[in-house]
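Colleague: For reference, the sequence and a predicted model appear below.
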Amino acid sequence: MKRLATVVVVIVSGGILYIAWYATGGGWVGRLSGIITQAASFPQQAKPNIVFILIDDMGWRDVGFMGSTYYETPAIDQLAEQGVVFTSAYANAPNCAPTRASLMSGQYTPRHGIYTVAPSARGDTRDRKLLVEETETTLNLEVVTIAEALKTAGYSTASVGKWHLGGPGYLPTDQGFDVNIAGNARGSPPGYFWPYQRENNLGTLLRIPGLDEGGEEGEYLTDRLTDEALAWMEQHVGNPFFLYMTHYAVHTPIQAKPQLAQKYHGKAVSNGQQNSDYAAMIESVDNSVGRIVAKLDEIGVADNTVVFFFSDNGGVGTITSMAPLRGMKGMLYDGGVREPMIVRWPGHTEPGSSVDTPVISVDFYPTILEMAGVDHSEQIIDGLSIVPLLSAGLPARGEAKPSGRVAELTVLAERPLFWHFPAYLEGNRNTDGPWRTTPAGAVRQGDYKLVEFFEDGSLELYDLGTDIGEVNNLAEQMPGKMRELHNLMIDWRNAIGAYVPKALNPEYIPTEGGAQTAQLEPMCR
């Protein structure tokens, strides 16, 4: 067996000590894990408030600042003008729950075990070539969440909206949040209009906890959640706070306020974007963002508040378009995992700037901890702080000159990003075969991205620098690069203990209609 040498990289900058392990085998193989600890010299300053706005199922191009001319998002676009836009920001998975678990933990999916939205074995068993293990559905209580880490530094914490990481015993209030408004185990709302209830096909009444009362006819879920968030911020203005504003929108069911949808009727189709109800849902989200930003100004904390804007996975292919990206929610092509992302940190970020360095949602954990000056050395963290990318070329607060964190910028630019999705997601059998994706994994390093499908071991290599649409598979033309990235992915899986399905399904029946990846997505799960 080939031996791997271990290299320890230690960087001390800005009062923060970074410790990261790397495995090498004739070159860079990948950062296996990292721990961030707070150094004693961390500069004394007011701890910033953190507002993390997470949108559900919003595609990479579903906002004006990323090029959409159909959807109208003036408030989000203004936030982008005031902060930093990340053009290569990624979710850790192509659907909801695993990305949220990685965001809360700072860990890749093999560590927390939430690979997909249950069940892992979707679709007809006769179409599944491999047997797959069931995904975890709850975030382990031993994981120290962002909220729990921030609580140790005196933060007030609230989760408002979708949770999707477990029910009773695993709710936000069990994971470090003082307040849970509307969060439970479900990934989609029963409906977007009060009283937010419906019966399922078994006669069970589905509801959103805590929102039954206090509403009125016509009340809209996105507006109600925003109202709750604004009231909570106003009540906690005297203390550093962490608001996890996690909208159910724009997840199905596609239900919009009629007066907003009306304005999009007849609007010209733009790059495949044409759904007026979906456009109105996005506009409601935009109104929410505008109200949150305005409230920060109103209560006098905007200058000491970091605002994040992000989505948990790609958009739904039958509802919106991710073009020029390939794929959609449920796929490891960029259309399924590449997200719109903004960070506004007054005094640190340069208004109207952009960053092309690839980042991924496990990075939010160490980033927020660094911003807050929080020590949490006992937790393994797979992400890296992106603070150097936010303040590159700008003086850090309290410093006369730019921070000059050159070594960290190099690490961020050169490190690989990984995806591991050992599960099946069904597609539209009528038009596309059975699958959106079969069990797969992927890695991106620099401009090159490799996708591996576990059923047959097929490999696809793309140069995202020249082929953002992942059209030209370079695996045959560049076998050396293909092997390099494949070995990188194998070494990472071995190091992190990633489960790879290999056992054949005895009920599998090969058919000509089978496909590695479907082109459309009929459902949003």
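Modeller: Cool, the structure landed. No experiment lies behind these values; they were computed from the predicted model shown.
Colleague: From now on I want contacts and neighbour counts done on CA atoms only, so please keep to that.
Modeller: Will do.
Colleague: helix, strand or coil for V10?
Modeller: Recorded secondary structure, V10: strand (DSSP: H, G, I helix; E, B strand; the rest coil).
Colleague: for W232, that is, sorry about that
Modeller: Relying on three-state DSSP, one would call W232 helix.
Colleague: cool, F310 as well?
Modeller: When classified by three-state DSSP, F310 comes out as strand.
Colleague: give me every residue that touches it.
Modeller: Applying Cα atoms under 8 Å, 6 or more residues apart in numbering, we find F310 in contact with F52, I53, L54, I55, E339, P340, M341, I342.
Colleague: Now the terminal residues of stretch 52-60, how far apart.
Modeller: Between the opening and closing residues of stretch 52-60 lies a distance of 18 Å (Cα to Cα, to the nearest Å).
Colleague: Residues touching that stretch, excluding its own?
Modeller: Counting by Cα under 8 Å, 6+ apart, residues outside stretch 52-60 touching it are 66, 95-96, 242-251, 289, 307-316, 320-322, 328-329, 335, 338-340.
Colleague: Please enumerate the helices of the stretch 351-500 of the chain.
Modeller: Under the criterion DSSP state H, counting those that start in this stretch, the stretch 351-500 of the chain carries helices at the ranges 364-372, 387-391, 406-414, 429-432, 479-496.
Colleague: Any idea which of those gets closest to L450?
Modeller: Distance to L450, taken as Cα to Cα, is lowest for helix 479-496 among the helices of the stretch 351-500 of the chain, at 6.5 Å.
Colleague: gap between the closest one and the chain center?
Modeller: 23 Å (Cα atoms, centre = their mean, to the nearest Å).
Colleague: related to what we said a few turns ago, what's the closest of the contacts of F310 to P439?
Modeller: Relative to P439, and with distances defined as Cα to Cα, the nearest of the contacts of F310 is E339, at 21.6 Å.
Colleague: for the closest one, what are its contacts?
Modeller: E339 makes contact with M58, G59, W60, S88, A89, Y90, A91, F310, S311, D312, N313, G314, according to Cα under 8 Å, 6+ apart.
Colleague: Quick check: helices, which of the contacts of stretch 52-60 are part of them?
Modeller: Secondary structure assignment (DSSP state H) places C96, V289, G335 from those within helices.
Colleague: Among the residues you listed, which one sits closest to E507?
Modeller: Nearest to E507 out of the ones in helices among the contacts of stretch 52-60 is C96 (Cα to Cα; 29.0 Å).
Colleague: Pasting the second one now:
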Amino acid sequence: MSITTATTRRTVLRGMAATGLVAAAGTTAANAGTGPVRARPRADLPNVVFLSIDDLGWDELGSYGNTFNETPNIDRLAAEGLQFDNAYAAAPLCSPTRAALVTGLYPVRTGITDFLRQEPAASNKYLSPGIPTVPGVLGPRGYVSGLVGKWHLTETYSGAYDQRPGNPFAHGFDEVLVSEQQYIADGDYFHPYFFMPELPAREPGEHLTDRLTTEAVEFITRHRDDPFFLHLSNYAVHTTLHGKPELVAKYAAKPGADQAPNRPQLAAMLECVDDQVGRIAATLEELGLAENTLFLVTSDNGGPYRDANRPLRGGKGELYEGGIRVPLVAHWPGTVAAGRRTAQLTSTIDVLPTALALAGGRPGAEFDGVSLAPVLTDTGEVDRGPMFLVYPHFIGATHPHAAVRHGQFKLVQYLRDGRSELYHLVQDPGETTDLSRPHPAKARQLRALLEAHIAEVDLFPPTPSETAYPTLELDERFDADLSHWTMLPVPTGGPVGTVGVADGQLSVSAEELTHVVLRSEVAPGSDEVALVLDTGAFAEAGTQDTVFVGVAKDADNYLLFRYHNGHKRVGFDLRSKGRLVTAGQEPHGNLDGTVDLTGPGARYAFVLRGHVATAYADQGSGWEFLFTADTGGVLDLGDPTVRAHYRYATSVRLDDGTITLDGVTARRRG
């Protein structure tokens, strides 16, 4: 697949290449699932307006039962259209859900499974233009594609906007308006906006949601004679909550304003979004487009406030229902019958296949999502089979986990130890009663489906074994001298303590703070290797009894997984040009106190695949997944020219006593 970029003839707000209406890009992406594209009359090509609300919980709307927030316009759309009771975000956080929206794929297939960090995040992730997205799928059918608002699918926030990796123009969006120039962080809702410093206000005291509304109305008006797909991507109601003062005062004066889960600031911001929905609907009516436009309103993930999500369990960042169940309203006069509610299971991944089907295409296996056209038109149901969700990260109190929903049942599985929970969501939507024991056959069935999916999407590299990594590259038992190892004090010139070998062990002793890296002579033979450290004894004194395993170039450049025995704490150190790179690191504090590498047979593994390294630990009963470290933005070990400068390494840091290591083994695949 190739991507070409071209400037359109239409340029509005000249010079605002990142925030106003800007130059467009075209794609030569293959037309997914359609075969040859045949021209259809304009009247046969419905428009799609997909309006997303950031961090909106499943029951914050009046039509879903909320009695504090006021959302009359969205409620009217629900009354005149279709409301989904089993709608899911594709992920419990924003970036992966956004990737799923524009691709129709599970987030794991896009490489984006967590929210994207700001530059200089070590990972440097972005949505690859090599993956077909909305413009590449609908563009060949004559559609204009627009993005108004939040993108959040790149970690690069410097340089020309349309040259940043993964920017929406690289994916072929024709128009991009009021999209972030700088990292969004916790939001900014009144002009001037810190993440769009070059964007001029269009009216005094401008509120961001109102600005998005104006831009969306103008986009629709400009393209009233073209079929279009518009993603109106709100920044609200993401924290930090900052509503219009008069609306905040209105809600603060309402009965129950000071009682959870009511939040006057959120209600004020949501009312602005609801006004936006009303203006969009009115514009479609005034232009005679309402009966030819599918208007969808939803959220990118569950709400962050657990009390507001009840009776659902959990919230944003979790694969329990509170983190992924979202509102979804579909409005399309003359096509979607009024006053309907459906229990049809649906997900963000269904939006693009649905749009393609409505445009005359035949979405197939190239998508994970399915077309909801039969549900919208009330001509049938969709048998989608199992629906999968994967969140292999730490955030807040969350540990890496995955889930599958199939029919009325849902299984949640933790990725470290395989522990799983089974719930009947019709009888127990709050996921309060684990049915794994009373229904073992159902638990086994769903566990098999989920584990097959995890294997199929190749979520993690294989655990260390001779079968998975048959080629031996390093086998150090410390039964000879250390002539094949180089001792590198950190920092350079610092103490190295007393290092030696005896009785098949490496020993490092020190009476002051000492950090020494031992670099072997062996470079990783490919970008798929497993390096295993057999731990020995730890220092009984001091506070810095830490061992490391990974790769090193020198004392100023290395990637090492660490284990601190005193705190039973794991993590990684990425040092580049003498500087420890910590920006964008995923927090691993949830693992503190849960890993003990002092017992018989304890091992710690650094498993490399491309620019991602995965940590596994064996506490004596088999390998367990711990965490991943994506360092591609700083150290891309998938690049053979980079990898050639690095060698397998181990390391010790202590300030008193002696640490011993029993051995280091490296193997590669193929």
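Modeller: Ah, there it is. Just so you know, these numbers come straight off a predicted model, no measurement behind them.
Colleague: And the TM-score between these chains?
Modeller: The TM-score (TM-score structural alignment, normalised by the length of structure 1) is 0.77; 432 aligned residues with a Cα RMSD of 2.8 Å.
Colleague: thinking again about what came up before, among the contacts of F310 of structure 1, which lie within strands?
Modeller: Within these, residues falling in strands by DSSP state E are F52, I53, L54, I55, E339, I342.
Colleague: which one of those residues has the most neighbours?
Modeller: For those, counting by other Cα atoms under 10 Å, the largest number of neighbours falls to E339: 30 neighbours.
Colleague: counterpart of it in structure 2?
Modeller: With TM-score structural alignment as the criterion, E339 of structure 1 lines up with V326 in structure 2.
Colleague: Apart from its neighbours in sequence, what residue is nearest that match?
Modeller: Counting by Cα to Cα, 6 or more residues apart in numbering, the nearest residue to V326 of structure 2 once its immediate chain neighbours are dropped is W58, at 4.3 Å.
Colleague: Is that neighbour part of a helix or strand, or is it coil?
Modeller: Put simply, W58 of structure 2 is coil when judged by three-state DSSP.
Colleague: Tell me which residue of structure 1 matches up with it.
Modeller: Aligned against structure 1 by TM-score structural alignment, W58 of structure 2 finds its counterpart in W60.
Colleague: Equivalent analysis for P640 of structure 2, please.
Modeller: Using TM-score structural alignment, P640 of structure 2 has no partner in structure 1.
Colleague: follow-up on the earlier one: rebuild the contacts of F310 of structure 1 as JSON lines, extending it with distance to V355 of structure 1.
Modeller: Putting the contacts of F310 of structure 1 into JSON lines (distance: Cα to Cα, whole Å) gives the following:
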{"residue": "F52", "distance to V355 of structure 1": "19"}
{"residue": "I53", "distance to V355 of structure 1": "19"}
{"residue": "L54", "distance to V355 of structure 1": "20"}
{"residue": "I55", "distance to V355 of structure 1": "21"}
{"residue": "E339", "distance to V355 of structure 1": "13"}
{"residue": "P340", "distance to V355 of structure 1": "12"}
{"residue": "M341", "distance to V355 of structure 1": "10"}
{"residue": "I342", "distance to V355 of structure 1": "10"}
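Colleague: In those, find the pair that's most separated.
Modeller: F52 and E339 (14.5 Å).
Colleague: how about the strands of the stretch 1-150 of structure 2, start to end?
Modeller: Assigned strands in the stretch 1-150 of structure 2, in chain order: 47-53, 82-88, 144-149 (criterion: DSSP state E, counting those that start in this stretch).
Colleague: Quickly note the distance from A615 of structure 2 to Q413 of structure 2.
Modeller: Distance, A615 of structure 2 to Q413 of structure 2, by Cα to Cα: 19 Å.
Colleague: Comparing these two, which shows the higher neighbour count?
Modeller: Higher neighbour count among A615 of structure 2 and Q413: A615, with 25 against 22, using other Cα under 10 Å.
Colleague: Tell me which residues touch the more buried one, please.
Modeller: F561, Y604, A605, F606, V607, F625, L626, F627, T628.
Colleague: and the last one, helix, strand or coil?
Modeller: Three-state call for T628 of structure 2 (three-state DSSP): strand.
Colleague: Can you report how many residues neighbour it?
Modeller: Burial of T628 of structure 2 is recorded as 21 neighbouring residues (other Cα under 10 Å).
Colleague: Can you name the helix or strand that the spatially closest residue to it that is not a sequence neighbour falls in?
Modeller: With Cα to Cα, 6+ apart as the measure, T614 is the residue that lies nearest to T628 of structure 2, at 4.3 Å, once sequence neighbours are left out. Assigned by DSSP states H and E, T614 of structure 2 belongs to strand 612-618.
Colleague: okay, that strand sits on what stretch of structure 1?
Modeller: Correspondence between strand 612-618 of structure 2 and structure 1 is not established for any residue, with TM-score structural alignment as the criterion.
Colleague: follow-up on the earlier one: now rank the contacts of A615 of structure 2 by neighbours and give me the top one.
Modeller: A605 (29 neighbours).
Colleague: any idea which element it lies in?
Modeller: Following DSSP H and E, one finds A605 of structure 2 within strand 603-609.
Colleague: Please name every helix or strand in contact with that strand.
Modeller: Here strand 603-609 of structure 2 is seen to pack against strand 528-535, strand 546-554, strand 612-618 when contacts are counted using 3 or more Cα pairs under 8 Å, 6 or more residues apart in numbering; DSSP states H and E.
Colleague: looking at the ones you listed, which is closest to T113 of structure 2?
Modeller: For T113 of structure 2, the closest of those is strand 612-618, at 13.4 Å, according to Cα to Cα.
Colleague: Quick one: work out the angle between that closest one and strand 603-609.
Modeller: Here the directions of strand 612-618 of structure 2 and strand 603-609 differ by 160 degrees (axes from the mean of the first three to the mean of the last three Cα atoms, to 10 degrees).
Colleague: got the angle between strand 612-618 of structure 2 and strand 546-554?
Modeller: Going by the same axes, to 10 degrees, strand 612-618 of structure 2 makes 150 degrees with strand 546-554.
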